[in-house]
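K.L.:
I'd like to go over a predicted model; first the sequence, then the structure.
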Amino acid sequence: MHFGWWIIWILVIVGVVWAINRAQEGSTSSRPQRETPLETLKRRYAEGELSTEEYEERKERLERDR
């Protein structure tokens, strides 16, 4: 009987760990793992962090350095 409770607890712990890992995979898969520099630049411009002049200048520099 005592052995049965150990098995139940082990299964509960494994299930919780599995559920946590599964939840973390879902949250990270919704966004790309790494953005390219141009994607980062576009995102920052879209969020209003950069002015149009800054965006154009940095975009030209990135395209030139390719």
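P.N.:
Happy to help now that I have it. Numbers count the residues shown, from 1 in each chain.

K.L.:
CA atoms for contacts and neighbours, from now on please.
P.N.:
Fine.

K.L.:
can you pull the buried residues of the helix or strand where residue 40 lies?
P.N.:
Using DSSP states H and E, residue 40 falls within helix 37-46. Neighbour counts over helix 37-46 (16 or more other Cα atoms under 10 Å) mark 41, 45 as buried.

K.L.:
here comes the other one, which I'd like you to weigh against the first:
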Amino acid sequence: MDTVMYWNGGGWAWMAFMPLLWIVLIGLIVWAVVRLTQRHVGGDHGQDRGWPPRETPEEILDRRFASGEIDADAYTEARERLAAGKPRPR
């Protein structure tokens, strides 16, 4: 009689369904982590994914000069280096 009560409650259906549920749940978690941590490798600076565009070095330099972080001499020197394609000295 105990066996009839156990199988009559639908426990076997849950036992068959649970592995599928876990596979789907883990798959969703992996998909979400990959989607959130992906970095776009392309020339549009991430615009196709809704990310804000990345600033170019020239735009960063212009912003820093406009906000007063650097003076005119440092700005001019950095602009010349960027135009010449030389790396910054260490």
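P.N.:
On my side now, so go ahead. None of the values given here were measured: they were computed from a predicted structure.

K.L.:
And the TM-score between these chains?
P.N.:
Superposed pair, TM-score by TM-score structural alignment, normalised by the length of the first structure: 0.56. Supporting alignment: 61 aligned residues with a Cα RMSD of 2.9 Å.

K.L.:
once aligned to the second structure, how far is the helix holding residue 40 of the first structure on average?
P.N.:
Here helix 37-46 of the first structure, set against the second structure after superposition, deviates by a mean of 3.6 Å using mean Cα distance after the TM-score superposition for the first structure.

K.L.:
The residue mapped onto residue 25 of the second structure from the first structure and residue 6 of the first structure: what is the separation?
P.N.:
Superposed on the first structure with TM-score structural alignment, residue 25 of the second structure falls opposite residue 12. From residue 12 of the first structure across to residue 6 of the first structure, the span is 10 Å (Cα to Cα, to the nearest Å).

K.L.:
try residue 64 of the first structure
P.N.:
In terms of Cα to Cα, residue 64 of the first structure sits 64 Å off from residue 6 of the first structure.

K.L.:
Between the two, which is the more surrounded one?
P.N.:
Neighbour tally, residue 64 of the first structure and residue 6, criterion other Cα atoms under 10 Å: the higher count belongs to residue 6, 11 against 8.
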